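> Predicted model, plus sequence, below.
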Amino acid sequence: MARLNLLEETRYEKLPVSVYKSQQEASIAVAGRIAALIKKKSEKGEKTVLGLATGVTPIRVYAELIRMHKEEGLSFKNVITFNLDEYYPMQPTAVQSYVTFMNENLFNHIDIDRNNVHIPDGTLKQEDVAAFCLNYERQITALGGLDLQILGIGRTGHIGFNEPGSAPNSGTRLVTLDDLTRSDASRDFGGKQNVPTKAITMGIGTIFKAREIILMAWSGKKAPIIKKAVEGEISGEVPATYLQLSDHVDFVLDEAAASELTRFDTPWLVKDCVWENNLKKKAVIWLATTVKKPILKLTEEDYNNHGMAQLAVEQGPVYNINIDIFNQVQHTITGWPGGKPNADDSQRPERALPAKKRSIIFSPHPDDDVISMGGTFIRLVDQGHDVHVAYQTSGNTAVWDDDVLRYMEFTIDFNGSIGEDNTHLKNIYNEMRTFIAKKQPNQIDTQEIRDVKGFIRKTEAIAGARYAGLHDDHIHFMALPFYETGKIKKNSVGEEDVLITMELLQKVKPQQIFAAGDFADPHGTHLVCFNIILAALNRLRATEDWVNDCWLWMYRGAWFEFETWEIEMAVPLSPQEVLRKRAAIFKHQSQKDTPVFPGDDVREFWVRAEDRNRETAKCYDQLGLAEYAAMEAFVRYKF
């Protein structure tokens, strides 16, 4: 019976899927499978032939294999590896090369025979690539094929570098990279313009010959393409769908990557549900959106025709369900994000008391505050709350080199105009120009350049916060140490990061905190900064009474927005308030037009913010609620 229930739940899924609570848990499971295979074959005196992947996805798998080698004696002496791909052209010593990646993340830490390591050669002359690829295939075939191939998946649906349009029987070859793939790699190369346009990759046909295939995916960023790969039709437009034809494949996902699969996203379509309130709210809003009706116009027929008959039977009549959910959504709307004084707050998202709250807005980067909640920021100040803003990192990697020279030239001219000796400044400026002229992609800037980039972002943040109405003594720059590496890759969070945060919290003793809950941030900084806030609050909770009366609200907007059913506070913005928010964002001039790290959304940040805020308001309007120009959305974090 349990197996029948599982088959019913997964009936939309066209290949096996294993879902783990976290990336760490899933990675350990995959590493365990690899280790078991190596041990089994070693006991028989046989070699294990592994197909390996690069990128962020397998890093924790490799870390666990290294741990097992060092702590449990797992040996790789009888292991032969073939990597999926390599950029072309690419020097093996380059920091972006997959040779460097594999050495740093695996090979330098285990006892593998380097003669058994095979990675496509990015240094070949182009006329020699075809012969190399043919030989790569022959080497794999001579060893009896791959025992196990591990894969990640790109947002185009590529596996290896088999981009959309790849043939299912393709072999190892030179390919042209998709524009989105190059955009995703741009951060590693210091800009998309530095990403190679080609790569050497194993073909889909080569991958298919492996006796076992494990495709891994982590985070909500991968959820849309995972849904297409698992539940969609087989298509060359999504190369990973070809894996549906294999009898030896397993998709290993964390919960976030699996979140858009039918059994998790709309479970009422595949099974009976326990209708707790959040699921009911999600389902009714989904139904209204699907049939394009306001909530209060949904009928029993709508429920029955869309997998929600069980809800109608258990909690109906449906009109009562509609009224309940309509009221819940309506009660999230408030023009008083700090709480409305002298009002009944039993059905409002924020408390009425204290009437004037101490609030801290934590901003991971120096512009997240105004991009994601600029309208609410301004309204909190206008309504008389004691608002502080805390910029958690300097953001000094996200400024163009040209801006550094421009600001230095301004400083030199200004100093000269007031009779200051510019000799030292000019020397620094000349050193900067020389360095920038020879700078390699993602090379660490000199300390002076990093300082100027940090100063640029700091002055922009001050201008934005002042525009929102804050005095200088309420603007805090934390410069958390984990960020200050000068590199794209940041350090792990340390004790000092938490202590700096605790000190500010103890100083302000806020009743209300706003923090970035936009964990789809492609750089990872938002999640790191949020976890630092949680660590600080959890420590203070043991000794500071005020913490128990402090509410933590999460905001989004720079990258994604909350789903309508998730929203617990929706702050409507008038057309004039939208313009005020835009003006605050414009204070961040270094991030206008084209920022250094735009992510995969080509729109400017102010455009993204306005579009998302308008879309949130439109969703509310279509559900039958009041029509507003825009809305900023928040979810309260439950400790």
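Arrived safely, thanks for sending. Just so you know, these numbers come straight off a predicted model, no measurement behind them.

> Please make it C-alpha for all contacts and neighbour counts, starting now.
OK.

> quick one, what contacts residue 195?
For residue 195, the contact set (Cα atoms under 8 Å, 6 or more residues apart in numbering) comprises 182, 185, 186, 189.

> Just the buried ones from the residues you listed?
Neighbour-count burial within these applies to 182, 185, 186, 189; the criterion is 16 or more other Cα atoms under 10 Å.

> part of a strand, is residue 80?
Yes. Assigned with DSSP: H, G, I helix; E, B strand; the rest coil, residue 80 falls within a strand.

> pretty sure it is touching residue 52, no?
No. Counting by Cα atoms under 8 Å, residue 80 does not reach residue 52; the two are 10.2 Å apart.

> Can you tell me which of the buried ones among the contacts of residue 195 end up in helices?
Among the buried ones among the contacts of residue 195, the members found in helices (DSSP state H) are 182, 185, 186, 189.

> Reformat those as JSON lines; add distance to residue 25.
JSON lines is the format used below for those (distance: Cα to Cα, whole Å):
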{"residue": "182", "distance to residue 25": "29"}
{"residue": "185", "distance to residue 25": "26"}
{"residue": "186", "distance to residue 25": "29"}
{"residue": "189", "distance to residue 25": "30"}
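
> Residue 363: which of those residues is nearest?
Nearest to residue 363 among those is residue 186, at 23.9 Å by Cα to Cα.

> let's bring in a second one:
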Amino acid sequence: GIGPDGHIAFNVRGSDHNSTTRLMETNFETQATAATDLGGIEISKNRLVITIGLASITFKDDAVAIITAAGEAKASIVKYSLENLPDVKYPATVLQRCENSRFYLTHGAAKLLDDTEKQYWENSNWDDVKKQRALLRLAKRKNIFGKKLSLDDLEHDSLCKTIPGLGEGTAPEIIENIHAKVQRGIKDESNQVYYHTGPHHDDIMLGMMPHIIHLIREPSNSHHFVNMTSGFTSVTNGFITNILSFTLEFFLQGKIQMTDFPDFFSEGYKLKWDKDVFHYLDNLAKLDKSEQNRALAHRVIRGLIKIYPIKDKNDLGVRINSIISELMDCYDGEKNSIEIQKLKGIIREYEEELVWSNYGVRVQDIYHLRLGFYTGDIFTESPERNRDVLPILKQLKEIKPTVISLALDPEGSGPDTHYKVLQAIADAVRIWNDETDLSHLRIWGYRNVWYRFDLAEADMIVPVTLNSMAIIRSTFMNCYLSQRDASFPSYELDGPFCDLSQKIWVEQHQDLQLMLGRDYWYQNENPHLRAVHGAVYLKEMDVETFLTVARELEESMEGFPLSNN
């Protein structure tokens, strides 16, 4: 394989091409990538690796060296490794010494190679997407705003000169189409039912929260937030141990008064789960950290009684101490018991309720499906229709959404859970479509920290203000308590996911600004657009288009089709 920084056999970026087999530290990109296999970056960042040096790999001129790469996320580093001269910045370039070195690539991983791009530009139809890509590429190459590109600039560009019907109106027409995407992104909507889905608990926020903030202000719209998995793998043992410790302290101090009610351990714990949410948010407003912790402790105790056979207060204290001892005895990366997995999942679910309650969403409109394929194993099961699809289908029939939002990562990019959730949703929509007329249904695909749409791919562009960025960061850091220091970070940024999302939105806005011009923003008649410094890209599809995209993605991935069990 090849890492995001180009490492092969753990020879990270910057490794000398004459290096030998050695014991060494890794860089952040490698640690973040290895976190998935090792149980979290807390483990991978503290591990040395034994690497076969680049000189050792290429010692024999006739050595056979095979590199495999899958997914569009690897496309850039594959291009640099194959098409650059030997350079320590790209360790795999050393394989140019070996006649028998080969790269085996999926279509997505080969996407940016010169041969692949040449085929795209020469053989595909000139649709709007291709025209926008060509004009953006020209604007970047010449460092000129899109609307200032002349016909002469286009005629002397190797790509733009082949646009059919090229004329004075070509560039303005392309720019107008991009402007229309922005207008779709700020369009007011009313009387809509939104079914927002996330593979993990922070995916919706990181993918499209600036748009949701705008839509949620319209009272005729209803929003339903659906978390497909319990997300327990992203909660560390240290985090849950700390929570249990202060929960026990509050309990022993008599500050969890709900446990004094006579029926609490049989029936009472089932009531007022939403009260824990507002207890936390009230004290977030008061800046009272101790009371925020006490609110969380209430939810933890409800969860413990739901999971374990706890009969009274004495049982509760014993059980909390027992769980703390169990966690202290675990080695880093060890798979937890089913009970602790459930407890960690309850923490993630509480965090999600905190997030959306910030914006007036009722707790009863936040759902936790806990799909069964998500087990915490390195190699998880494929979704099954009865276990994983039918719960989604049941909700779709009950809620009857007019818009479904979902994570839409390309082949081999993003966590495996994203792909499996997408296929489960697609199968549910496919069944629903066979039974009901869904011609009115819109599907919004979002991407977040794992991959991104380019400007041309997006159908809707949602402007993001500094105010929205500040709100989102505050919400993330105050509500996603377990993710302030994520166990499975992106290799792109050593920091919280909200900061990476902001970085992506700003970069996307820079492309948008290059095409539309700076004055489009700061001189705009719309005050909202004058305040914009970022952009969220979304893809809008009808049902047939979405099902086609899901099927093509399934065919491009290795593995088995959805089980009918």
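Structure's in. What do you need? The structure presented is a predicted model; accordingly, all values stated were derived computationally and were not measured.

> Could you get me the TM-score between them?
Here the superposed chains carry a TM-score of 0.76, computed using TM-score structural alignment, normalised by the length of structure 2; 468 aligned residues with a Cα RMSD of 2.6 Å.

> quick one on the thing from earlier: go through the ones in helices among the buried ones among the contacts of residue 195 of structure 1 and say which is closest to residue 468 of structure 1.
Closest to residue 468 of structure 1 out of these is residue 186 (33.2 Å), distances taken as Cα to Cα.

> What residue in structure 2 is paired with the closest one?
Aligning on TM-score structural alignment places residue 186 of structure 1 opposite residue 35 in structure 2.

> Now do the same contact list for that match.
Residue 35 of structure 2 is in contact with 41, 42, 43, 44, 487, 488, counting by Cα under 8 Å, 6+ apart.

> Now it: closest residue in space, sequence neighbours ignored.
In this structure, residue 35 of structure 2 finds its nearest non-sequential neighbour in residue 41, 4.7 Å apart by Cα to Cα, 6 or more residues apart in numbering.

> and the alignment partner in structure 1 of residue 340 of structure 2, what is it in contact with?
Using TM-score structural alignment, the equivalent of residue 340 of structure 2 in structure 1 is residue 449. Listed by Cα under 8 Å, 6+ apart, the contact set of residue 449 of structure 1 reads 404, 432.

> Roughly how far does residue 449 of structure 1 sit from residue 587 of structure 1?
Plainly put, residue 449 of structure 1 is 21 Å away from residue 587 of structure 1 if you go by Cα to Cα, to the nearest Å.

> One more: residue 631 of structure 1?
For residue 631 of structure 1, the distance to residue 587 of structure 1 equals 21 Å [Cα to Cα].

> who has more neighbours, these two?
residue 631 (28 against 22; other Cα atoms under 10 Å).

> Please name the residues that touch the alignment partner in structure 2 of the more buried one.
Under the alignment (TM-score structural alignment), residue 631 of structure 1 pairs with residue 535 of structure 2. Counting by Cα under 8 Å, 6+ apart, residue 535 of structure 2 touches 461, 462, 463, 464, 505, 506, 508, 509.

> Report the secondary structure state of residue 535 of structure 2.
Assigned by three-state DSSP, the conformation of residue 535 of structure 2 is strand.

> Can you find the partner of residue 321 of structure 2 in structure 1?
Matched across to structure 1, residue 321 of structure 2 falls on residue 430, judged by TM-score structural alignment.

> Just give me the mean distance for the strand or helix carrying its match relative to structure 2.
Here residue 430 of structure 1 sits within helix 423-438, counting by DSSP states H and E. Once the two models are superposed, helix 423-438 of structure 1 sits on average 2.0 Å from its counterpart in structure 2 (mean Cα distance after the TM-score superposition for structure 1).

> Show me what counts as buried in that helix.
Of all the residues in helix 423-438 of structure 1, those buried under the rule 16+ other Cα under 10 Å are 429, 432, 433, 436.

> what's near enough to touch the third one?
So the one you mean is residue 433 of structure 1. Applying Cα under 8 Å, 6+ apart, we find residue 433 of structure 1 in contact with residue 405.

> next one: the first one
Residues in contact with residue 429 of structure 1 (Cα under 8 Å, 6+ apart) are 405, 408, 409.

> Please, which helix or strand holds the counterpart of the second one in structure 2?
It stands for residue 408 of structure 1. Aligned by TM-score structural alignment, residue 408 of structure 1 pairs with residue 244 of structure 2. Counting by DSSP H and E, the element that carries residue 244 of structure 2 is helix 237-252.
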